[in-house]
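Visitor: Have a look at this prediction, sequence included:
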Amino acid sequence: MARHIYDCPLRWSDMDAFGHVNNAVFVRYLEEARIDFMFRLAPGDGSPSFSGGSVVARHEIDYVRPLVHRHAPVTIESWVTKIGAASLTIAYEIKDPEQVYVRASTVVVPFDLAAGRPRRISAEEKAFLQEYVEEPEAGRGGRGGRGDRGDRVERAAA
C-alpha cells in the first residue's frame, strides 16, 4: 500500500483572527492534495483517467490541534479507504513528523460533465487507486490509519 505525499505551503492569508489556520482553509488544503493525487499521478501518458470531472459528495474532518503560520510546508498524506462502483473515499492526515493537525476523509464521485451525471470508475482508475488502498484501523472511522514503515510513498512537490 502506498500513500500519496503532498507538501502544502502555508500562506499568511490562511490565518484567521485567532492566529491559526482557519478551519475552512483546511478544506482547500485537502482539495490541493486530492487534485495532485488524482490528476497529476493518474496512470499513463495522456491517460483520460479522472480528467472527465469529479464531485465531492462528503467531507468529514477532525481538527486535532491548531496549526499556526510558519515558512515550512505542512505534509498531507492521502490514501484510499474504499473503492465502489461509482465512488471512492480518500483519507488524509495533515501533519508534521511529530504531530497531526487534521484527520479527514472525502467521498469523491467521478462525474461525466458533458452528460451532467455521475459515472462509474473505469478499470484503469480502479487499478491506479488499488495501489493506495489501506484498510481503516478499528475505532478510527477510516481516517488516519498508519501503515508499515515499508510502505511505498509518492512525494509531490508543492
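Guide: Cool, the structure landed. Numbers count the residues shown, from 1 in each chain.
Visitor: Could you use CA atoms for every contact and neighbour count after this?
Guide: Noted.
Visitor: and the helix or strand where Ala33 lies, which residues are buried?
Guide: In this assignment (DSSP states H and E), Ala33 forms part of helix 23-35. Under the neighbour-count criterion of 16 or more other C-alpha atoms under 10 Å, helix 23-35 has 23, 26, 29-30, 32-34 buried.
Visitor: Pick out whichever of those sits closest to Ala42.
Guide: Nearest to Ala42 among the buried residues of helix 23-35, counting by C-alpha to C-alpha, is Arg34 at 11.6 Å.
Visitor: And stretch 1-12, what's buried?
Guide: 1-10.
Visitor: My error: substitute stretch 106-120 in the last question.
Guide: For stretch 106-120, using 16+ other C-alpha under 10 Å, the buried residues are 106-112, 118-119.
Visitor: Just the terminal-to-terminal distance for it.
Guide: 17 Å (C-alpha to C-alpha, to the nearest Å).
Visitor: let's bring in a second model and compare:
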Amino acid sequence: MYHHLDSIPESVAKQLQDYPVISSIPVQWGEMDAYQHVNNVVYLRWIEVGRLDYFHRIQFDDFSPTGIGPILANTHCKYIFPVFYPDTVWLGTRVSKLLEDRFELETLIVSAKLSKPVAYNVADIVVYDYGLGAKVPAPEILQQRIFTLQPELIPHADA
C-alpha cells in the first residue's frame, strides 16, 4: 500500500521526500531470526512490495503469459542497520535511470522506530515480452507514465 507524505511520521517523511512511491510494512515477530533481528531475506521481500507498488502505480503490472511486463534482472541490497520487532518500515521507491529496454529502481527502507535508513536497494528491471520470451524496448506509454510520476527524469534538449 502506498502513502502520501502527509500520512507518514515526519522523521520518516523527510528521508523519503524524493521518492514518489512510499509503502509501509509492519514488522512481524516471525520475521526475526536466531539473532533476534529481522532476517536479511525479509528485506528483499519488503523491497518486492515497494517494487510492485511502483509497478501498480505506473500500470506496469501485466504478468500474463502474453503481456509486456517487468522482469527482475539484478538486485543489490546494502544492509545498514538491523531491524527488530516491533517496528514499521517505510519504503521509498523510484526510478533512478531509464534506458531503452530497462530501468534502474532504487528503494530506501527507513525504520519508524529508529528514524533512519536500514537498507538501500538498487534493482535492474528489464521490459519483457512474456509472449515472445524476450526483452523489448520500453513502450512509449510506459515511459510517459514514469515521466508523469517522476518529471525530473524527462530528458532535456541541453543534456
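Guide: Okay, I see it. Given the structure is predicted, the values throughout are model-derived calculations rather than measurements.
Visitor: where does the TM-score land?
Guide: Once superposed, the chains reach a TM-score of 0.73 (TM-score structural alignment, normalised by the length of structure 1), with 128 aligned residues with a C-alpha RMSD of 1.9 Å.
Visitor: hang on, the earlier thing: including secondary structure, could the buried residues of stretch 106-120 of structure 1 go into CSV?
Guide: Formatted as CSV, these follow (DSSP: H, G, I helix; E, B strand; the rest coil):
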residue, secondary structure
Thr106, strand
Val107, strand
Val108, strand
Val109, strand
Pro110, strand
Phe111, strand
Asp112, strand
Pro118, strand
Arg119, coil
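Visitor: Spatially, which two of the residues you listed are the most separated?
Guide: The most widely separated members of the buried residues of stretch 106-120 of structure 1, counting by C-alpha to C-alpha, are Thr106 and Asp112 (18.9 Å).
Visitor: Relative to the centre of structure 1, find the outermost residue for me.
Guide: Relative to the centre of structure 1, the most outlying C-alpha is that of Ala17, 26.9 Å out, by C-alpha atoms, centre = their mean.
Visitor: That one matches what in structure 2?
Guide: Applying TM-score structural alignment, one finds that Ala17 of structure 1 aligns to Ala34 in structure 2.
Visitor: What is the neighbour count of Leu108 of structure 2?
Guide: 24 (other C-alpha atoms under 10 Å).
Visitor: Which residues are in contact with it?
Guide: Leu108 of structure 2 sits next to 16, 91-93, 117-121 when contact means C-alpha atoms under 8 Å, 6 or more residues apart in numbering.
Visitor: so how far is Lys95 of structure 1 from the alignment partner in structure 1 of Tyr79 of structure 2?
Guide: Matched to structure 1 by TM-score structural alignment, Tyr79 of structure 2 sits across from Tyr63. Going from Tyr63 of structure 1 to Lys95 of structure 1 by C-alpha to C-alpha gives 11 Å.
Visitor: Brilliant, that's me finished.
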